[in-house]
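Enquirer: Can you look at this prediction? I've put the sequence above it.
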Amino acid sequence: MPLGDGTRAVHAGLPAPVPGRPFLPGPVPAAPYHLDPVAGPQPGVDGYGRTDNSTYRALETAIGQLEGGECVVFASGMAAVTAVLLTTLRSGDTVVLPSDGYYLTRVFAAEHLPERGVTVLTAPTSGPYPAFDDVRLLLLETPSNPGLDVCDLAGLAAAVHARGGLVAVDNTTPTPLGQRPLDHGADVSVASGTKALTGHSDLLLGYVCTRDPQLAATIRTWRARTGAVPGPFEAWLAHRSLGTLDLRLSRQSANASAVSDVLAGHPAVRSVRWPGRPEDPAYGLARRQMRRVPGVVTFTLADKAAVDRFLDASELVFAATSFGGLHTSADRRAQWGDNAPEGLVRFSCGIEDTADLVADLRRALDAARA
């Protein structure tokens, strides 16, 4: 029978019940394993930790069930996205990246792809897009980070596929419970698991999911040869955290809804974006395409000084550059060279009581205005 998100998250990747064994075995921190002294390495039997580990195979099974594809886990989100770029692109190819997406992806592409003969183009998430005639790979990020624009995944995937290209989607912000890119025609879903997927701000992780067995094998080989494997303990922590994903996202999204309403009505705020608000320009597309809107809200105050006053006055909001965790955090994006306005804040709602978070937000915004 079809299962709900909460049930799937709790049971994803768990082994069959065995009396006397834990629900989630592991972690298995071994690097080398015993080999058959005569036959040598055997298929399906762990041989060396850089290519085989039962702990991260269990995590791959779990994430693959949630994304709807074969999963390859990586040591970080950047390791995952660079693996996609460097395994799919060759000299003479063209890649299109989001001009308003995660800026380090653009930095990596600009610094390392042209010297490999790859043409790098950018386009805003909401468009317009260049012609896809010579595009080998279109990398999307929807909602974009930090602007929270949304694009039509199915329409763009159809246009790129008609010209023989591939589509990859950075699914970090929504997670697979908020959006399943492979269901909308994408060839690859890539994400940082450091953020909302695991949600406890205690590990680094990335992953790539695809329904193309050959592409999955290529990505897996790349990981083994470059050594970008996650640690077994991090993989175990991530798998443990998946069980509460549905619960965490539900509270974060509810908090984001309340927070966005407060922000939209406060005189200190110059702009606010959250695709879950009916007034947001991305609302209609997000409602059709996304299974739920994540708990990240972006807003703009007057300048850096206003953001400083806001953070100093808040009792519940931590200054931190990651997002998707249990604790509400805020990040002034311009401090990272993100080509953002000085007063732009990416606000990641945690799982605090909504009333407490709203009250704290109002006090901090009043201080920012003063």
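Expert: Nice, thanks for sending it over.
Enquirer: make it CA atoms for all contacts and neighbour counts henceforth
Expert: Will do.
Enquirer: Let me know the distance separating the nearest residue to Gln335 once chain neighbours are set aside from Ala268.
Expert: Among residues not flanking Gln335 along the chain, Glu342 sits closest, at 7.9 Å (C-alpha to C-alpha, 6 or more residues apart in numbering). Using C-alpha to C-alpha, to the nearest Å, we find Glu342 at a distance of 14 Å from Ala268.
Enquirer: okay, now the one to match up with it:
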Amino acid sequence: MPGFSTNAIHAGQEPDPVTGAVTMPIHPSSTFKQDGVGGLRGGYEYSRSANPTRTALQECLAALEGGRHAVAFGSGMGASDVLLRAILAPGDHVVIPHDAYGGTFRLIDKVFAGWGVTYTPVDLGDVAALRAALSPRTKLVWSETPTNPLLGIADIAVIAQVAHTAGALLVVDNTFASPYLQQPLALGADVVLHSTTKYVGGHSDVVGGAIVTSDDALAEKIAFLQNATGQVPGPFDAWLTLRGVKTLAVRMERHCDNAERIAEMLTAHPAVERVLYPGLPDHPGHEIAAKQMRRFGGMVSFTLKGGQEAARRVCAATELFTLAESLGGVESLIELPAAMTHMSVAGSELEVPDSLVRLSVGIEDVEDLVEDLRAALAQA
């Protein structure tokens, strides 16, 4: 069986049979010639339904996650929306992490709740709390591990067993880990979701999402809903994502190297109250992360002793770390989740600390990043 990087470079990407081109072509055509009514060439008729460049990306992502099916979307939230519609109906119940991504919370709380879906936020690291939250109406347990932005860790194998015993499916948002660091399907998850905007694409130049599963019936329903609602990526977006994924393994190794060094520096800094990084021995869930992840990732969060104002000063003072939302690109980013990516959870059970700073650690020279943060922390 091919290794990870071999699949990243070759799965779904055979040289073009006509020209021999080794790079997957971009197929911008919106429609495809049919050899007679219903005589489709390769199954293509209209690019909302299927496109060859998108097919290549989907085959590659399925191989990387060890699933039979992958469906690529125009965004991670588009993928989330279709996935929830494929599994839930009015009256159903879903369990979500107590520190879920703000966009996921907003979708469930503001959109699906109005459709008649109920939800319960739970610390998925607490198996007893998860069991208590489940009911006969629970159709889905939605997990992130690590979570955004608190880097919470959930034991995928244990949660899968608990969910399945209750008759629910387990979805794992694998965006923070990427397929290189963690493969939830192999641990018992039913579905994996990605914002491919992040580590999979890796260059902050394309927005996308993906769902991967080995459940044939669910994959068919997801593909139907995608086609019916038109939540597809364009061929150039698919091509950019496919180009990015080729270097995922080598990029993730550098992200992890740099993040480990920065977490070490922050832990020793007098202005820092607490560092959240799964690679630290005292991080909640560290042993679980060590068991189910290849390494600990490129995301680091921390709180400051000086509170929100100190956090704002640090975010404003960095030079190499760019103040911006999103994550997973080659460049380092810094943000204040309470006032940026997670404003949608303000006032809810999922509210994040206002002194929390989130770093997406890039692949620059690590000593330059360390010095940039040291200089910024002097303003705390």
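Expert: Received the coordinates, thanks. Small disclaimer: the values here were computed from a predicted structure and weren't measured.
Enquirer: So which residues of the stretch 201-350 of the second structure form helices?
Expert: Applying DSSP state H, counting those that start in this stretch to the stretch 201-350 of the second structure gives helices spanning 216-229, 235-245, 248-267, 286-292, 307-317.
Enquirer: before we move on, what SS does the most centrally placed residue in the second structure have?
Expert: Centroid check for the second structure by C-alpha atoms, centre = their mean gives Thr175 as the closest residue, at 1.7 Å. Look at Thr175 of the second structure: counting by DSSP: H, G, I helix; E, B strand; the rest coil, its state is coil.
Enquirer: Not counting residues beside it along the chain, what's closest to the alignment partner in the first structure of it?
Expert: Per TM-score structural alignment, the equivalent position to Thr175 of the second structure in the first structure is Thr172. In this structure, Thr172 of the first structure finds its nearest non-sequential neighbour in Ala191, 4.5 Å apart by C-alpha to C-alpha, 6+ apart.
Enquirer: what do you get for Ser30 of the second structure?
Expert: Nearest residue to Ser30 of the second structure, sequence neighbours excluded (C-alpha to C-alpha, 6+ apart): Ser47, at 5.0 Å.
Enquirer: residues in contact with the counterpart of Ser143 of the second structure in the first structure?
Expert: Using TM-score structural alignment, the partner of Ser143 of the second structure in the first structure is Leu140. Shown in contact with Leu140 of the first structure (C-alpha atoms under 8 Å, 6 or more residues apart in numbering): 97-98, 101, 125, 167-170.
Enquirer: Pretty sure Leu140 of the first structure sits in a helix.
Expert: No. Under three-state DSSP, Leu140 of the first structure falls outside any helix and is assigned strand.
Enquirer: So what does Leu280 of the second structure match up with in the first structure?
Expert: Leu280 of the second structure maps onto Arg277 in the first structure, by TM-score structural alignment.
Enquirer: Provide the count of other residues in contact range of the closest residue to that match other than its chain neighbours.
Expert: Nearest in space to Arg277 of the first structure, with sequence neighbours left out and distances taken as C-alpha to C-alpha, 6+ apart, is Tyr283 at 6.3 Å. Around Tyr283 of the first structure there are 19 other residues, counting by other C-alpha atoms under 10 Å.
Enquirer: list the contacts for Tyr283 of the first structure?
Expert: By C-alpha under 8 Å, 6+ apart, the neighbours of Tyr283 of the first structure are 275-277.
Enquirer: How about the secondary structure of Thr6 of the second structure?
Expert: Strictly by three-state DSSP, Thr6 of the second structure counts as helix.
Enquirer: Based on its surroundings, how many neighbours for it?
Expert: 12.
Enquirer: Tell me how far it lies from Glu253 of the second structure.
Expert: 16 Å.
Enquirer: neighbours around the corresponding residue of the second structure for the residue nearest to Gln335 of the first structure, how many?
Expert: Structural alignment (TM-score structural alignment) places Glu342 of the first structure against Asp354 in the second structure. For Asp354 of the second structure, the tally of surrounding residues (other C-alpha under 10 Å) stands at 18.
Enquirer: Was I right to think Asp354 of the second structure contacts Leu304?
Expert: No. Using C-alpha atoms under 8 Å, Asp354 of the second structure is not in contact with Leu304, being 9.7 Å away.
Enquirer: residues near the match of Leu280 of the second structure, how many?
Expert: Arg277 of the first structure, neighbours per other C-alpha under 10 Å, totals 21.
Enquirer: Please confirm that Arg57 of the first structure is located within a strand.
Expert: No. Applying three-state DSSP, one finds Arg57 of the first structure to be helix, outside a strand.
Enquirer: Okay, the residue mapped onto it from the second structure and Gly329 of the second structure: tell me how far apart.
Expert: Matched across to the second structure, Arg57 of the first structure falls on Thr55, judged by TM-score structural alignment. Thr55 of the second structure is 24 Å from Gly329 of the second structure, where distance means C-alpha to C-alpha.
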